[in-house]
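Student: Turn this into a model:
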Amino acid sequence: MEGAYINLSIENFIGTITFSNPKHNALPSHLLKELAQTILDAGANDEVKVIVLKSAGDRTFCAGASFNELITINDMQTGKAFFSGFANVINAMRTCGKLVIGRIQGKTVGGGVGLAAACDYTLATKHAAIKLSELSIGIGPFVIEPAVTKKMGQTAMSEMTINAEQFYDAQYAKNNQLYANVFETIEELDEAVINLANKLASYNPEALLEMKKVLWKPYSNWDNLLIERAEISGKLVLSEFTKHKLASFAE
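Tutor: Sure, this is the predicted structure:
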């Protein structure tokens, strides 16, 4: 896994979007911006009937937002823009017009859980534990909460948010509807992902589009809601508590 990048490959009407960052696939602002646009581009491409979202490597799926970027935030405008990154990706997944399959090969934290939750159908390995760590550093999973609550329900969302330093294993995620299925190995995961993607790509694209609209119709207010949530996080990251906490981690 060399360098940080976003890549879209198209084969047999399956658009596979891969994101990569050597730092545990954490996503800085520039990658989030590129990822959101890539999802929208795939959605608008007639050669793509279904999207697979994955990260590079065989360990961490996504460590969330970039910590190195987080500690540099010193004003409200920058904070809001930073947290809007995941908001824009989730909204792109919601509005792109194509069903999105999530391929989760390993642990995922914070915003990465939001990406998994925003997928229309998510498959994972047994190593794909999840954690919402935001409250422990003085902010909260405000931006991703709507997506996580939609997929997993209010109880699981609350439990993970309050127990902010605890990883919840893949079986917990499956039992609470985040993952449709959990596999022993990455090889088994990839086989299941490609089989599902091929099936969906063989279906009527007009039916897939209408189904996507139905699945997401109750959440049409997210364009504004998620940006409002980004503003909350952007304000909290400037608090004395959070600044002190981030400084201690940096040391």
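Student: use CA for all of it now, contacts and neighbours both
Tutor: Fine.
Student: Could you pull out the helices in the protein for me?
Tutor: With DSSP state H as the criterion, the chain has helices at 29-44, 67-70, 76-95, 111-118, 145-152, 154-162, 170-175, 186-201, 205-216, 222-236, 240-250.
Student: let's see this one next to it:
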Amino acid sequence: MSESVVTLRREGRALRLTINRPDQRNALSNEVFTELRAGLSEAKADPSVRAVVLAGAGDKAFCAGGDLRQMGEDADELAAHRGRAGLAGVLRDLWELGKPTVARVQGYALAGGFGLAAACDFLVASERAVFGVPEAGVGLWPYMITVPLLQSMPPKDALRLMLTGRRIDAAEGRRLGVVSDVVPHDTLDKAVAELVDELALAAPQAVALGRTTFYSVLNNDVDARLRMLEASLTVNLGFGDAREGMAAFVEKRRPAWQVES
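Tutor: Presented below is the predicted three-dimensional model:
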């Protein structure tokens, strides 16, 4: 039996969901999306769970983004398109959970991993954390994480990160508003636990309704936006730039873009 790509562990009043692919820097795959959604469903159904913590295994990365090897594989196009909607499903589940969510970021949070962390109510980052949106460098665009990034920082700052792929540290993430707290690396788990304890003091019924209302207002028409972004990603993956960019990433070389004359 293969090892789970997302592990669940009870930590006090929180359920911790950990992406368990440290050798791939916890890259997002269809299996990861499926298991994250199952874990969130379990947390939602258990009244003793008062918060959810999202984490990445190992010390290097929270999540370095989508698994480009899987995205570049030939497969049934409709099935592949539906698989790419996995991140949108996780985002919806986070916003509809009815319980506070905390991202524990100890290292790299890039591309879809950055968006996943930003979609949580709070993002607690180690001083070693690094954030970035590098998709344009591999012939893609950060379609699915556009919504959580625009919720978390000024639009022009988000667009600049998307266009340049520039990486930022936790302190700059805090300045932009996407990072809630920056703490010394050795105290990251303590800081997350203290935040969970603080969040668990609130009345659970009021939190369930109030938090759902909060995201209903914030995410007005978000389903239409996510559907548009899902379709755009599928179209983009058919571009020559995307094929070249992902091949270059896998082969660890600089991409050779085809520029029309």
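Student: TM between them?
Tutor: After superposition, the two chains reach a TM-score of 0.92 (TM-score structural alignment, normalised by the length of structure 1), with 248 aligned residues with a CA RMSD of 1.8 Å.
Student: ok, back up a step: just the helices of structure 1: most buried one?
Tutor: helix 111-118 (a mean of 27; mean count of other CA atoms under 10 Å).
Student: Now do the same contact list for K131 of structure 1.
Tutor: T108, V109, G110, V113, M160, A164, E165, Q166, F167, Y168 (CA atoms under 8 Å, 6 or more residues apart in numbering).
Student: got CSV for the helices of structure 1, with distance to A128 of structure 1 too?
Tutor: Below are the helices of structure 1 laid out as CSV (distance: least, CA to CA, whole Å):
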stretch, distance to A128 of structure 1
helix 29-44, 21
helix 67-70, 21
helix 76-95, 20
helix 111-118, 10
helix 145-152, 15
helix 154-162, 15
helix 170-175, 5
helix 186-201, 11
helix 205-216, 25
helix 222-236, 25
helix 240-250, 24
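Student: which of the contacts of K131 of structure 1 also appear as contacts in structure 2?
Tutor: Compared against structure 2 with both residues aligned by TM-score structural alignment, their matches' CA atoms under 8 Å, those retain T108, V109, G110, V113, M160, A164, Q166, F167, Y168.
Student: nearest residue to the residue nearest the centre of structure 1 other than its sequence neighbours?
Tutor: The residue lying closest to the centre of structure 1 (CA atoms, centre = their mean) is L115, at 1.3 Å. Nearest non-adjacent residue to L115 of structure 1, counting by CA to CA, 6 or more residues apart in numbering: I90, 6.5 Å away.
Student: so that neighbour makes contact with A117?
Tutor: No: in this structure I90 of structure 1 lies outside contact range of A117 using CA atoms under 8 Å: 9.0 Å.
Student: Distance to L135 of structure 1 added to the kept ones among the contacts of K131 of structure 1, as TSV?
Tutor: Output for those, formatted as TSV (distance: CA to CA, whole Å):
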residue	distance to L135 of structure 1
T108	16
V109	12
G110	10
V113	15
M160	10
A164	6
Q166	12
F167	14
Y168	16
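Student: just checking, which of the residues you listed belong to strands?
Tutor: The members of the kept ones among the contacts of K131 of structure 1 that map onto strands under DSSP state E are T108, V109.
Student: Let me know the closest of the kept ones among the contacts of K131 of structure 1 to L40 of structure 1.
Tutor: Of all the kept ones among the contacts of K131 of structure 1, V113 has the smallest distance to L40 of structure 1: 20.1 Å, by CA to CA.
Student: burial of the closest residue in space to that closest one that isn't next to it in sequence, as a residue count?
Tutor: Residue nearest to V113 of structure 1 in three dimensions, not counting chain neighbours: I130, with 6.6 Å by CA to CA, 6+ apart. Look at I130 of structure 1: counted by other CA atoms under 10 Å, it has 26 neighbours.
Student: from what I can see I130 of structure 1 touches Q171, true?
Tutor: No: look at I130 of structure 1 against Q171 with CA under 8 Å: they stay out of range, at 10.2 Å.
Student: before we move on, back to that, and the residue nearest to the centre of structure 1, what's its match in structure 2?
Tutor: Aligned by TM-score structural alignment, L115 of structure 1 pairs with L116 of structure 2.
Student: can you put the contacts of K131 of structure 1 in JSON lines and add distance to V143 of structure 1?
Tutor: Output for the contacts of K131 of structure 1, formatted as JSON lines (distance: CA to CA, whole Å):
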{"residue": "T108", "distance to V143 of structure 1": "16"}
{"residue": "V109", "distance to V143 of structure 1": "14"}
{"residue": "G110", "distance to V143 of structure 1": "10"}
{"residue": "V113", "distance to V143 of structure 1": "11"}
{"residue": "M160", "distance to V143 of structure 1": "15"}
{"residue": "A164", "distance to V143 of structure 1": "16"}
{"residue": "E165", "distance to V143 of structure 1": "19"}
{"residue": "Q166", "distance to V143 of structure 1": "20"}
{"residue": "F167", "distance to V143 of structure 1": "20"}
{"residue": "Y168", "distance to V143 of structure 1": "20"}
